[in-house]
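Asker: structure here, sequence nowhere to be found:
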């Protein structure tokens, strides 16, 4: 069977090859961040996890000593441009290239819509939205000079549809991330076509994920019921449900995927 001129068996065999790739994960000390780090390390990548808490970062790194890859901790604040610029410089100094940025840092605060405190709303928007914008900008400029790079943002089904249980601030922040992802991908695709670089920027949008942070919801029959009612597969997500998509969007398999919000939601947004 004839293939296009750009086809090669080597490309097909290495679609998901992450060996020696340099992957930076913000919020790398959380449940998802640690799972991403272990997955990439198991595939031989050099992983840099970053957050404001050095103790928990070191714990994650120590837990990955049995993998083929490497993991290094770096304290930074995603809402501080100087901090993120220093992160880019340090990773480049050590490895000479950066392949992937995973914007995993974020937070939530729930309160009834009519009672959502302005200061809490602004704080959520700062961490989730500005804390995605600044890393995208700083790593994006680096990727432009390097010629290529991949960015995976973290959205949520809450950016698409509302839900009970006080998600006003969180939902607004994730909707902003959706459109930030689309806008940046469009601008940089057009600019890159002219200037000779390629940046793929996409977002994953999970439903409720079982973790220590969501334990109070998952174990409360009354609070979990509205979630399950909107999940055709009849269960909330597990950490393992997220890692495959993140790996794909970070690899050569996603070279023509750009500006997409990919729902990992058990069918929640399908009907």
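Answerer: Okay, I see it. Since this is a predicted model, take the numbers as computed values, not measurements.

Asker: okay, CA-based contacts and neighbour counts for the rest of this
Answerer: Noted.

Asker: the host helix or strand of residue 82 packs against which elements?
Answerer: According to DSSP states H and E, residue 82 maps onto helix 81-95. The elements that helix 81-95 packs onto, with contact taken as 3 or more C-alpha pairs under 8 Å, 6 or more residues apart in numbering; DSSP states H and E, are helix 131-146.

Asker: want to compare, so here's the second one:
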């Protein structure tokens, strides 16, 4: 029986791959046989990740990129295409967290969150989309959030900027999926709940996470390492050939209530 989740021969680009979920996503794709391209601002961390991925028996290309800079994005995408000749899969993962009361949110804080989590996702998808349209094939996976769908009560922490950005990712996913559906490209999103990473370290270390997940999550816990991999590989593989414009929440039931 053919393994529909096999990614051998595919090239996958993962943004924000210097730490956290980006590293996990890159490794998960590599374990299914894909050759990997990773990018982030912190190029010194990328080199360590590159070695870890190559140890899995696939190729890995690392390139510096700042998703707040469209020239940097264009340069990175061209470098990946020049290196591999194509880009089959994009994991649009680069993002930043923020939790500031709306009335105290400074202009630069709002712009940083929207710029990274929404504008950057679009600009990377736009440039990679040009490559995929040319080749007639592509699988784009945007990383949204449970906050693409729900927010918090005032008893938890404020997420106005973050939720605005991630809500935009949800609708952007639908819009791009519709535009590119007849060009051989699927565009879907994953909506994680809280997973421990560099970005979420503060809320985990502060001890508030247990109380929040107990109150909001039917499973009563945060996500564990590897629990996003199934959704990722489904959207990256031909198993999802007739699935586009969707966001799959991997949240322990959080958005069900």
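Answerer: Yep, that arrived. Everything numeric here is computed off the predicted structure, so don't read it as measured data.

Asker: circling back to that earlier point, now do the helix or strand following the helix holding residue 82 of the first structure: which range of the second structure does it align onto?
Answerer: Sequence-wise, the next helix or strand downstream of helix 81-95 of the first structure (DSSP H and E) is strand 100-102. Matched against the second structure by TM-score structural alignment, strand 100-102 of the first structure falls on residues 89-91.

Asker: average distance between that stretch and the first structure?
Answerer: For stretch 89-91 of the second structure, the mean deviation from the first structure after alignment is 0.5 Å (mean C-alpha distance after the TM-score superposition for the first structure).

Asker: from the chain's centre, how far out does that stretch sit?
Answerer: Taking C-alpha atoms, centre = their mean, to the nearest Å, one finds stretch 89-91 of the second structure lying 8 Å from the centre of the chain it belongs to.

Asker: swap in stretch 112-123 of the first structure?
Answerer: With C-alpha atoms, centre = their mean as the basis, the mean position of stretch 112-123 of the first structure lies at 25 Å from the chain mean.

Asker: cool, and stretch 72-90 of the second structure?
Answerer: The chain centroid and the centroid of stretch 72-90 of the second structure are separated by 17 Å, computed with C-alpha atoms, centre = their mean.

Asker: give me the contacts around it.
Answerer: Stretch 72-90 of the second structure is contacted from outside by 10-14, 37, 39, 61, 63-67, 123-125, 127-128, 131-132, 135, 137-142, 236, using C-alpha atoms under 8 Å, 6 or more residues apart in numbering.

Asker: just stretch 10-29 of the first structure next, same as before
Answerer: 33-34, 37, 40, 43-51, 53, 56-57, 60, 69, 78, 95, 97-106, 247-248, 251-253.

Asker: kindly recompute the last result at 7 Å.
Answerer: Residues outside stretch 10-29 of the first structure that contact it (C-alpha atoms under 7 Å, 6 or more residues apart in numbering): 33-34, 40, 43-51, 56-57, 60, 98-105, 248, 251-253.

Asker: what's the ChimeraX line that selects buried ones from these?
Answerer: Buried members of the contacts of stretch 10-29 of the first structure, defined by 16 or more other C-alpha atoms under 10 Å, are picked up in ChimeraX with:
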select :33,34,40,43,44,45,46,47,48,49,50,51,57,60,98,99,100,101,102,103,104,105,251,252,253
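
Asker: in strands only, show me the contacts of stretch 10-29 of the first structure.
Answerer: 46-51, 100-102 (DSSP state E).

Asker: in CSV: those, plus distance to residue 91 of the first structure.
Answerer: Formatted as CSV, those follow (distance: C-alpha to C-alpha, whole Å):
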residue, distance to residue 91 of the first structure
46, 10
47, 10
48, 8
49, 11
50, 11
51, 15
100, 12
101, 11
102, 14
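
Asker: what's the mean distance for the lengthiest strand in the first structure versus the second structure?
Answerer: Ranked by residue count under DSSP E, the longest strand found in the first structure is strand 198-206. Compared with the second structure after fitting, strand 198-206 of the first structure deviates on average by 0.6 Å (mean C-alpha distance after the TM-score superposition for the first structure).

Asker: which parts of that strand are buried?
Answerer: 198-206.

Asker: just the closest of those to residue 171 of the first structure, please.
Answerer: Checking those against residue 171 of the first structure by C-alpha to C-alpha gives residue 205 as the nearest, at 11.5 Å.

Asker: on that earlier part again, by how much does the helix holding residue 82 of the first structure deviate from the second structure on average?
Answerer: With mean C-alpha distance after the TM-score superposition for the first structure, helix 81-95 of the first structure departs from the second structure by a mean of 1.9 Å once superposed.

Asker: list the buried residues of that helix.
Answerer: Neighbour counts using 16+ other C-alpha under 10 Å place 81, 84-85, 87-88, 91 of helix 81-95 of the first structure among the buried residues.

Asker: that older thread, the longest strand of the first structure aligns to what range in the second structure?
Answerer: With TM-score structural alignment applied, strand 198-206 of the first structure matches the range 184-192 in the second structure.
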